[in-house]
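> how would this look folded up:
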Amino acid sequence: MDAVAQYLQHLAAERRLSLHTVTAYQRDLANLIRLVDGRPLAELGVADIRGAIVKLRSQALAASSVARQLSSWRGFYTFACRRLGYSSNPCLGLRPPKAVKALPAILSPDTCTQLLGGRTDGDDALAARDRAMFELFYSSGLRLSELTGLDLNDVNLQSGEAQVTGKGRKTRIVPVGRQALDAVKAWLPQRQMLAGDNDTALFIGLRGTRLTPRSVQLRLNRWALQAGLSQHVHPHMLRHAFATHVLQSSGDLRAVQEMLGHASISTTQVYTHLDWQHLAKVYDQAHPRARKKG
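Alright, predicted model coming up:
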């Protein structure tokens, strides 16, 4: 088994990364081999990696894409030095190009109320399921994969908590708000009529199988349209809204980090920028000295 194959096996079996993530690493390493004209990875030095980065930049790739590939290469060489006897990591000391951080789009509290307060036409079971899903999104700040991965026994209706399996299969406990709990309770009798005896998924379709992320996206689009929202709404926007609104109310960045399941607080800090944008907008609209002259 060659070095790349061993690394990919390590990612899948030991680090337990998803197939999608492992495939991304495989693609990045294959691209490195192409950029160095097929030379063995064990022979590459710092100058070779730097040259590969220059080639990527010449292709007008976004800085974030280049940074991701460099991170993939660095991870491979770290593994190869520890496990495969490589003498050095040629990626060490190389800095990725700086990317302009785009702030995530969020929904205001009023928009969330408008979205969750409506209902879609059609099947009552689907309406109950959708409301439970979207209330959980907003109540607990879940990722899309975390929501679709929920099983029945992951939500404790008595304690108002849910056990969530996040990135790297790490689990965490998140609070579930009253309206989300009520929505889940309303969905469970409907679910029982659709599910088979061995179905464990909390959210299922009409055929009794676990919902796919794509299905959730399509249902949320339908809810947003029927609620009369003018902006495009995707599931992650409810996670962003949860984080921003909790931070605006509490100011507790560390608590928001834990609830979101971020490994680093620097990832959570983007929401402080969103909070500042909100405050700045309020200031511009309200403060007499800040108002622009008409």
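
> from here on, just use CA atoms for contacts and neighbour counts.
OK.

> touching stretch 215-229 from outside, list them.
For stretch 215-229, contacts defined as Cα atoms under 8 Å, 6 or more residues apart in numbering pick out Thr111, Gln114, Leu115, Gly118, Arg119, Thr120, Asp130, Phe134, His232, Val233, His234, Pro235.

> how about this one, so we can line them up?
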Amino acid sequence: MPSNLNWTLWTEFLQHLRHRGLSPLTLDAYERDLQQLAQLLPDQLNSSQITRLHLVGALKKLSGRGDKPASLARKLSTWRAYFSFLQQHGQISSNPASNIKAPKAGARLPKAVPAEKLNQAFDHPVANTPLSLRDQAIFELLYGSGLRLSELVQLDLQHLMLDENWVHVSGKGNKQRQVPLGSKSVVALRRYLPQRIAIPGENAVFTSRLGTRLTARQIQNRLNVWSITQNSDRHLSPHMLRHSFASHVLQNAHDIRAVQELLGHKSISTTQQYTKLDFNHLAQIYDDTHPRAKRRNK
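Below you'll find the model as predicted:
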């Protein structure tokens, strides 16, 4: 780590984030963003010499390399948090990132897979092997309960309440919530758990062939392989299954507050992106069924 980002305080900053209950994936993103900033700043620049212009220049370099506005905004947020930490510890007098506006990203609707396609894929028979049954249970939970990938990775056996059809989830900021388990998820878990492979003392629900907790990357890879074997016309990701869960529930229930609670969103504005998707769904129904809409399209 270059001297312009003091290694000791950098480590203390990451420890501070860890104590806040941030997920391992989020912590990794913070670490990468800080390492990248250190590479972009001039050598031999100490913390008190870093200015707003230095940070703006770093953002311009990243933009020139093709980083998207959402990525730039996240990195700026990381930098702002880090310099705020330095300021609180008396290392700098002011935060050079405080008055920098994040680039605005264009509105992007979530990608949702049609429910019919997902149901057909999930209903396809799977081999009666520990790994196949494990993967089936993973995918059912991602779509059936809308879990984040990090939440799925952290699941322990005591978090499952199969008789009550609930799962206890630790979300962002260590926020606790209970999420319903669909009947398909319960069946998949009951088939998998008796064949679960685990080393002594391992409480993770989902484990590898070596008996240790599955990592996020391993789950992503398994879903990718599964989507290929199912001849899917698109790449499937855990986040896409979560989006599909949210949009399908909202399209049928039209209760945004319930969807917010199920997803564990802190702000309703985060959940509101799915209302746009729902309006698109309604517009498509209108175009397909209303005689005046048909007449317009001729």
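
> please state their TM-score.
Once superposed, the chains reach a TM-score of 0.86 (TM-score structural alignment, normalised by the length of the first structure), with 291 aligned residues with a Cα RMSD of 2.6 Å.

> related to what we said a few turns ago, how about the contacts of stretch 215-229 of the first structure in TSV, adding distance to Arg50 of the first structure and secondary structure?
Formatted as TSV, the contacts of stretch 215-229 of the first structure follow (distance: Cα to Cα, whole Å; DSSP: H, G, I helix; E, B strand; the rest coil):
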residue	distance to Arg50 of the first structure	secondary structure
Thr111	47	helix
Gln114	51	helix
Leu115	48	helix
Gly118	54	coil
Arg119	54	coil
Thr120	53	coil
Asp130	49	helix
Phe134	45	helix
His232	40	coil
Val233	40	coil
His234	37	coil
Pro235	38	helix
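
> give me the buried subset of those.
Thr111, Leu115, Arg119, Thr120, Asp130, Phe134, Val233, His234, Pro235 (16 or more other Cα atoms under 10 Å).

> residue boundaries of the helices in the stretch 51-200 of the second structure?
Remark: helices assigned in the stretch 51-200 of the second structure by DSSP state H, counting those that start in this stretch are 52-64, 69-88, 115-122, 130-144, 149-153, 183-192.

> so the fifth one matches what in the first structure?
The counterpart of helix 149-153 of the second structure in the first structure, counting by TM-score structural alignment, spans residues 144-148.

> then the second one?
The alignment of helix 69-88 of the second structure onto the first structure (TM-score structural alignment) spans residues 63-82.

> that stretch: average distance to aligned residues in the second structure?
Compared with the second structure after fitting, stretch 63-82 of the first structure deviates on average by 1.6 Å (mean Cα distance after the TM-score superposition for the first structure).

> then stretch 22-35 of the first structure?
Mean deviation for stretch 22-35 of the first structure: 3.9 Å (mean Cα distance after the TM-score superposition for the first structure).

> what segments of the first structure are strands?
Along the first structure, counting by DSSP state E, strands occupy 155-156, 161-165, 171-175.

> so of these, which one's packed in deepest?
With neighbours taken as mean count of other Cα atoms under 10 Å, the strands of the first structure reach their highest mean count in strand 161-165, at a mean of 20.

> trace that one over to the second structure and give me the residue numbers.
Mapped onto the second structure using TM-score structural alignment, strand 161-165 of the first structure covers residues 166-170.

> can you tell me what sits against that stretch?
For stretch 166-170 of the second structure, using Cα under 8 Å, 6+ apart, the contacting residues are Glu151, Gln154, Leu155, His159, Leu160, Met161, Gln176, Arg177, Gln178, Val179, Pro180, Leu181.

> wait, the second one touches Ala204, no?
To tie it back to what came earlier, the one meant is Gln154 of the second structure. Yes: with contact defined as Cα atoms under 8 Å, Gln154 of the second structure counts as touching Ala204 (7.1 Å).

> show me what Glu135 of the first structure lines up with in the second structure.
Glu135 of the first structure maps onto Glu140 in the second structure, by TM-score structural alignment.

> my read: that match touches Asp123, true?
No: taking contacts as Cα under 8 Å, Glu140 of the second structure lies outside contact range of Asp123: 10.2 Å.

> please say which of the two ends up with more neighbours.
Just comparing Glu140 of the second structure and Asp123: by other Cα atoms under 10 Å the higher neighbour count belongs to Glu140, 25 against 11.

> skipping adjacent residues, who's closest to that one in space?
Spatial nearest neighbour of Glu140 of the second structure, excluding adjacent residues (Cα to Cα, 6 or more residues apart in numbering): Ser185 at 5.2 Å.

> what of Lys294 of the second structure?
Nearest residue to Lys294 of the second structure in three dimensions, chain neighbours excluded: Asp287, at 6.3 Å (Cα to Cα, 6+ apart).

> count of neighbours near the equivalent of that neighbour over in the first structure?
Counting by TM-score structural alignment, Asp287 of the second structure lines up with Asp284 in the first structure. Residues within reach of Asp284 of the first structure, counting by other Cα under 10 Å, total 13.

> with Arg148 of the second structure instead?
If you count neighbours by other Cα under 10 Å, Arg148 of the second structure ends up with 22.

> surely it meets Pro238?
Yes: assessed by Cα under 8 Å, Arg148 of the second structure is found in contact with Pro238 at 7.3 Å.

> intersection of neighbour lists for the two?
Shared contacts of Arg148 of the second structure and Pro238, defined by Cα under 8 Å, 6+ apart, comprise Leu142.

> which residues touch the equivalent of Leu247 of the first structure over in the second structure?
In the second structure, Leu247 of the first structure lines up with Leu250, judged by TM-score structural alignment. Contacts for Leu250 of the second structure were tallied using Cα under 8 Å, 6+ apart; they are Ile256, Val259, Tyr274, Thr275, Asp278.

> nearest to Gly66 of the second structure, of those residues?
Closest approach between the contacts of Leu250 of the second structure and Gly66 of the second structure, by Cα to Cα: Tyr274, at 27.4 Å.
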